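Asks: sequence unknown, structure follows:
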């Protein structure tokens, strides 16, 4: 392996659009929907090397995130600040006060609250093979859902302090360490973090208990999203979703409240407005035609709701990105 392959690459970016924020993270196939009202502001710090990646993302308002975890990497999410907003860990699929093991090479969906701040660490399977027995390694690779572990308070505080400092201190290390030493040092530290989380012991001497996340409420929301993304669901109402899933409205309402922190009517409207925004940004088709395709037939109502969610009109969105 040559020195170039062992070098660490640091990048940082900021964005006022969720689509640009989602695209800024290399190696992750993801899509963001802004589901809270106001002007979006997001920032990303990313440090990537041979077999490792650490990134910190900060989002000022609630965003629905759809992502596929990287190929042949084990990933964990460490919350620095995650607001509950009425949702629950089990339904949201992410632990707000502990560590989340993200599913291996699988899709993940969750809705972060306002002022979210978190760090994600990814480590390649090749780095972990010499350190884990086959049983533990296979268990990590077979995880097709999120798992959470609640650490002792002091250990969580330590991780919340140390991981952001890795990003902040990379320039200082570059002045005193070779690229190979920096990369190997970070490899060893991150591998130790994951090994301690997965194979370590709690304060009572027992093996740490990883509990599965995601429940029936999360499943219902995912099925609802799949339906409205289908051809027959583009213009579907909340009642149409209930009929398609064969569930009572109160069940749908409760599921969305637990997973997203908001009512299904508001959430689904926000998702459709995001679909419109993406097409406004990527095509020259008349805005009214795009809006109608997603069920917004009244121009006045569409304009009011679009501005309420994004803090600008659809024509301003298109003009701003044409200028850029």
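Replies: Arrived safely, thanks for sending. Here the structure is a predicted model, which means the values were calculated and not measured.

Asks: only C-alpha atoms for contact and neighbour calcs from this point on.
Replies: Noted.

Asks: The lengthiest helix in the chain: what's the following helix or strand?
Replies: Ranked by residue count, the top helix of the chain under DSSP state H comes out as helix 179-199. Using DSSP states H and E, the helix or strand that follows helix 179-199 in sequence is strand 211-212.

Asks: Put this next to the previous one:
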């Protein structure tokens, strides 16, 4: 059994392991925070906070939890602004579930001002505009992929940029703390139950507060809800070989130009559909309880040519569909060079 190891100072470790080992990426930046700042600037405008007391040591570790990314660390004070320009240029649209262990933060968005102290739990949508200011803080962040949480994306969007409160949210806080404590000894064999419980706790937490959210919060921008509808339609119709821009425009009653704008940061509608299909196929192939033939899985997700499916699969992941079942591959191909920042690592999840 292989466990995660902590990095040494100034050491960057990037790992996409196979056969049961837990994926891990760690960074310790001792003085100038160059990598941390580069990571933040890659999807938002980042500046040092005026409250910086001179301590610039930033430490964080990131873990691949199969559809989730778990990041924990200690950060120097900073200001972060995600604008409309960033939304257009960045394809990062995850939700960030933030738990503060120490320090404080202020998040401003179209829904008002969200303030947090130690023990605060809140959800921020990276698909919306916001500004964030923190003191020196110790934190845990769970980055939630929209495709992985597609079945209740509307509920998460309703809860975004607002604090999560109540009994279930307190239980969720304790669960996240337990992940932070146990994650060094965790293996991929144990992840399904961990991620299942986290998803269910999060879903219950935001659902029980849904009435408050809908009454007191301004809606997210219309483009966010529209793309959520588009994603839901794609997810519900992956089995159809006819799924494409034309079918989407008709179902959503929008123009091709508008549809193209919605998926511009994803490389276009066709590219998004192809990646969603391949991710669904990969998930099915890695499920030991799914005994369908590889060709049957491909056909069930809208492919009419097994050869084309294999080519597309290898192009995206870096290995063949048959290798998934042989070796329990769980992510994209191992990148040969050290990633420039955590964002590059995140995009591989």
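Replies: Arrived safely, thanks for sending. All values derive from a computational prediction rather than experimental measurement.

Asks: Would you pull the TM-score for this pair?
Replies: Superposed pair, TM-score by TM-score structural alignment, normalised by the length of the first structure: 0.47. Supporting alignment: 190 aligned residues with a Cα RMSD of 3.9 Å.

Asks: circling back: and the longest helix of the first structure, what's buried?
Replies: 179-184, 186-187, 190-191, 194, 197-198 (16 or more other Cα atoms under 10 Å).

Asks: do stretch 202-209 of the second structure as well
Replies: Neighbour-count burial for stretch 202-209 of the second structure, with 16+ other Cα under 10 Å as criterion, is recorded at 202-203, 205-209.

Asks: How much space separates residue 102 of the second structure from residue 28 of the second structure?
Replies: Distance, residue 102 of the second structure to residue 28 of the second structure, by Cα to Cα, to the nearest Å: 19 Å.

Asks: no wait, residue 310 of the second structure
Replies: 39 Å.

Asks: which of these two has more neighbours?
Replies: residue 28 (23 against 18; other Cα atoms under 10 Å).

Asks: thinking residue 276 of the first structure is in contact with residue 290, fair?
Replies: Yes. The criterion here is Cα atoms under 8 Å, and residue 276 of the first structure meets it with residue 290 at 6.1 Å.

Asks: list residues touching both of the two?
Replies: Jointly contacting residue 276 of the first structure and residue 290 under the rule Cα atoms under 8 Å, 6 or more residues apart in numbering is no residue at all.

Asks: just to revisit the earlier point, give the other helices and strands that the longest helix of the first structure contacts.
Replies: Contacts defined by 3 or more Cα pairs under 8 Å, 6 or more residues apart in numbering; DSSP states H and E place helix 179-199 of the first structure against helix 3-6, strand 116-124, helix 125-128.

Asks: what's around residue 250 of the second structure, how many residues?
Replies: When counting by other Cα under 10 Å, one arrives at 11 neighbours for residue 250 of the second structure.

Asks: Please point out which parts of the helix or strand residue 179 of the second structure falls within sit buried.
Replies: Assessed by DSSP H and E, residue 179 of the second structure sits inside helix 167-182. Using 16+ other Cα under 10 Å as the test for burial, helix 167-182 of the second structure gives 168-170, 172-173, 175-176, 179.

Asks: got these as JSON lines, with distance to residue 225 of the second structure columns?
Replies: Formatted as JSON lines, the buried residues of helix 167-182 of the second structure follow (distance: Cα to Cα, whole Å):
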{"residue": "168", "distance to residue 225 of the second structure": "26"}
{"residue": "169", "distance to residue 225 of the second structure": "25"}
{"residue": "170", "distance to residue 225 of the second structure": "28"}
{"residue": "172", "distance to residue 225 of the second structure": "26"}
{"residue": "173", "distance to residue 225 of the second structure": "28"}
{"residue": "175", "distance to residue 225 of the second structure": "30"}
{"residue": "176", "distance to residue 225 of the second structure": "28"}
{"residue": "179", "distance to residue 225 of the second structure": "31"}
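
Asks: ok, which pair from those is furthest apart?
Replies: Spanning the widest gap among those are 168 and 179, at 16.5 Å by Cα to Cα.

Asks: what are the ranges of the strands in the first structure?
Replies: Counting by DSSP state E, the first structure has strands at residues 9-15, 29-34, 42-49, 52-59, 63-68, 73-81, 99-101, 107-112, 116-124, 147-149, 211-212.

Asks: go on, the second structure?
Replies: For the second structure, the strands defined by DSSP E cover 12-15, 23-29, 45-48, 58-64, 68-75, 78-82, 95-102, 105-109, 112-116, 121-125, 130-134, 137-144, 162-163.

Asks: I'd like these laid out as a markdown table, including distance to residue 233 of the second structure.
Replies: Shown next, in a markdown table, are the strands of the second structure (distance: least, Cα to Cα, whole Å):
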| stretch | distance to residue 233 of the second structure |
| --- | --- |
| strand 12-15 | 34 |
| strand 23-29 | 31 |
| strand 45-48 | 33 |
| strand 58-64 | 27 |
| strand 68-75 | 22 |
| strand 78-82 | 28 |
| strand 95-102 | 20 |
| strand 105-109 | 28 |
| strand 112-116 | 31 |
| strand 121-125 | 21 |
| strand 130-134 | 27 |
| strand 137-144 | 20 |
| strand 162-163 | 27 |
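
Asks: Can you check which of those gets nearest to residue 39 of the second structure?
Replies: Comparing the strands of the second structure by Cα to Cα, strand 45-48 comes nearest, at 9.3 Å.

Asks: which secondary structure elements does that closest one contact?
Replies: Using 3+ Cα pairs under 8 Å, 6+ apart: strand 45-48 of the second structure touches strand 78-82.

Asks: which one of the helices and strands packed on helix 179-199 of the first structure has the most crowded surroundings?
Replies: Neighbour counts (mean count of other Cα atoms under 10 Å) averaged over each of those peak at strand 116-124, with a mean of 21.
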